[in-house]
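**Q** have a look at this prediction, sequence included:
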Amino acid sequence: MTNTLKTLARDGILRVAINTGNRALVQTNKGTLTGVSPALARRLAAEVGAEMRPVIYDGAGKVFADADKDSWDVGFLAIDAMRARKIAFTDPYITIEATYAVRAASRLVDVADVDTEGVRVLTAKGSAYDMHLSKTLQRATLERLGTPPDSFAAFRAGRCDAVAGVRASLEGAFGSDPDIRILPGVLTAVHQAMVLPHRNDPRITALDDFVARAIADGFVRQAVQTPEG
């Protein structure tokens, strides 16, 4: 399996798409990428004997949009049926929660309250929770804007009644803001996987084995609990 994965690298370099918009998976510590996704990227690069070269994105939608542009060799994205028409997924290495942030004075107190007539929901374009909301919202109005940081900034500035996001990212953006609350409950559980940029790439089997080993030996659990850096 390792010999198969070695072919992902070119000239000793493994280009890895890293989405810094998802704080549950990626953090930055004094200029160094930390968190479970960078940890897995470094482990994979070490296993195949290559230099890990991060290709930085600030939103999952941008990672997906570049899949057919030869911009990266391996990446990390939430599993989604629409995306699976274009790219190849491993089994998930972690499941994270998405929810909403609302203003402190809002009448919305739980995730279930948001899908109501007259409520405007802001989401990051192309994110996993954007795709989920596109399918499930029936009464509220959905608006899309750029990356998670873009949507968070617009919400803070007064746009919409709620903003969707990964719970860790929402906590990082609004946790110390007394004017904004993060709702209890789960909007959707997001299954995060490693990906290859082409749907029918046979090397996904070897990459799936890599993920399974990283889970089985406790590497993923340790990386989540104690981010490197």
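**A** Cool, the structure landed.
**Q** only C-alpha atoms for contact and neighbour calcs from this point on.
**A** OK.
**Q** what's the neighbour count on the nearest residue to residue 60 once chain neighbours are set aside?
**A** Nearest residue to residue 60, sequence neighbours excluded (CA to CA, 6 or more residues apart in numbering): residue 127, at 5.5 Å. Per other CA atoms under 10 Å, the neighbour tally for residue 127 reads 27.
**Q** measure residue 127 to residue 133 for me?
**A** Distance, residue 127 to residue 133, using CA to CA, to the nearest Å: 10 Å.
**Q** which secondary structure state is assigned to residue 155?
**A** Under the three-state scheme (DSSP: H, G, I helix; E, B strand; the rest coil), residue 155 adopts helix.
**Q** how close does residue 18 get to residue 124?
**A** Residue 18 is 17 Å from residue 124, by CA to CA.
**Q** picking up where we left off before, isn't the residue nearest to residue 60 right next to residue 63, touching?
**A** No. The criterion here is CA atoms under 8 Å, and residue 127 misses it with residue 63 at 10.0 Å.
**Q** gap between residue 203 and residue 74?
**A** Following CA to CA, the distance that separates residue 203 from residue 74 is 11 Å.
**Q** okay, the two: which has more neighbours?
**A** Neighbours per residue, other CA under 10 Å: of residue 203 and residue 74, the larger number sits with residue 74, 25 against 16.
**Q** and here's the other structure:
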Amino acid sequence: MQIDPSLVREFAPTGRLRAALNMGNPVLAHSRTAVERPAGVTIDLTRRFAQMLGVEADLIQFETAARSGAAVAAGAADIGFMAIDPKRAEAIHFTTPYVQIEGCYLVREASALQRNDEVDRAGTRVVVGEGSAYELFLSRHLQHASVVKVATSEAVVDAFLADSGIEVAAGVRQQLEADARRVGGVRLLPGRFMVIEQAMAMPRGRSGEAQALLESFIAEQRRSGFVREALQLHGIEGATTLL
């Protein structure tokens, strides 16, 4: 596929494609099978897109979605991979989503909470990773429970266990399941409180041609089965690939 040189310069103004990676998401930027690091579906997509543009890729790693998104919004990264959110969309352009993951609640074994709809009650404290898709969502939607923010998604369960006054931990299902196996004495509430739609992203203000190119790229990776196969290759389960 021949890409107009002006579009290549728009996507890679430094001559290299700078990709912001959210290393705090175990579905997107981690692999259970690959020896090299970083590895995961977003790394595979970055390299594939860079190859299409005919440039090399720089993988810029961030601990959180908030920092990754800030890099894209500021133009310090050329593309990124993160959950679609209206607040982020003020400074970031998103493609249509390519995968869905679930936001879930975790409680102590002895907790009286049994269902997701029981969480939003006065006095209930819910700990989340600051700037994550589920923190932004819960901060908008919880009307009675209060949100407690910690620096990273990986720190959520440890902060939850360290403070007996926090009744609920919220996060990506895969991260919470891994933490539950690690610490014991906790359980996930059945189901989910939200579906998190993950998309490719780039700074707002780019041309309509650039938006169309990124959209067509991710659409082809879904349609061809590349996203599904990459998740399988890296041993990632529980994510729904969109066609």
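**A** Nice, thanks for sending it over. Every value quoted in this text rests on a predicted model; they were computed, and no experiment measured them.
**Q** on that earlier part again, show me what the residue nearest to residue 60 of the first structure aligns to in the second structure.
**A** Aligned by TM-score structural alignment, residue 127 of the first structure pairs with residue 132 of the second structure.
**Q** kindly report the same for residue 145 of the first structure.
**A** Using TM-score structural alignment, residue 145 of the first structure pairs with residue 150 in the second structure.
**Q** likewise for residue 210 of the first structure?
**A** Per TM-score structural alignment, residue 210 of the first structure is aligned with residue 217.
**Q** contact partners for that match?
**A** Listed by CA atoms under 8 Å, 6 or more residues apart in numbering, the contact set of residue 217 of the second structure reads residue 49.
**Q** tell me the SS of it?
**A** Relying on three-state DSSP, one would call residue 217 of the second structure helix.
**Q** now it: how far from residue 211 of the second structure?
**A** 10 Å.
**Q** one more: residue 64 of the second structure?
**A** Distance of residue 64 of the second structure to residue 211 of the second structure, computed by CA to CA: 25 Å.
**Q** now for the aligned partner of residue 51 of the first structure in the second structure, how many residues are close by?
**A** Aligned against the second structure by TM-score structural alignment, residue 51 of the first structure finds its counterpart in residue 56. Using other CA under 10 Å, residue 56 of the second structure is surrounded by 16 other residues.
**Q** repeat for residue 165 of the first structure
**A** Neighbour tally, residue 165 of the first structure, other CA under 10 Å: 30.
**Q** likewise for residue 143 of the first structure?
**A** With other CA under 10 Å as criterion, residue 143 of the first structure counts 17.
**Q** list the contacts of the residue nearest to it when sequence neighbours are not counted.
**A** Leaving aside its sequence neighbours, residue 143 of the first structure sits nearest to residue 122 (CA to CA, 6+ apart; 4.9 Å). The contact partners of residue 122 of the first structure, by CA under 8 Å, 6+ apart, come to 142, 143, 144, 145, 151, 155, 159, 160, 161, 162, 163, 164.
**Q** could you turn the buried ones of the residues you listed into a PyMOL selection?
**A** Buried residues within the contacts of residue 122 of the first structure, by 16 or more other CA atoms under 10 Å, are selected in PyMOL with:
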select buried, resi 142+143+144+151+155+159+160+161+162+163+164
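**Q** tabulate the contacts of residue 122 of the first structure in a markdown table, adding columns for distance to residue 84 of the first structure and secondary structure.
**A** Listed next are those as a markdown table, based on distance: CA to CA, whole Å; DSSP: H, G, I helix; E, B strand; the rest coil:
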| residue | distance to residue 84 of the first structure | secondary structure |
| --- | --- | --- |
| 142 | 23 | strand |
| 143 | 24 | strand |
| 144 | 22 | strand |
| 145 | 23 | coil |
| 151 | 25 | helix |
| 155 | 30 | helix |
| 159 | 32 | coil |
| 160 | 31 | coil |
| 161 | 32 | coil |
| 162 | 29 | strand |
| 163 | 26 | strand |
| 164 | 23 | strand |
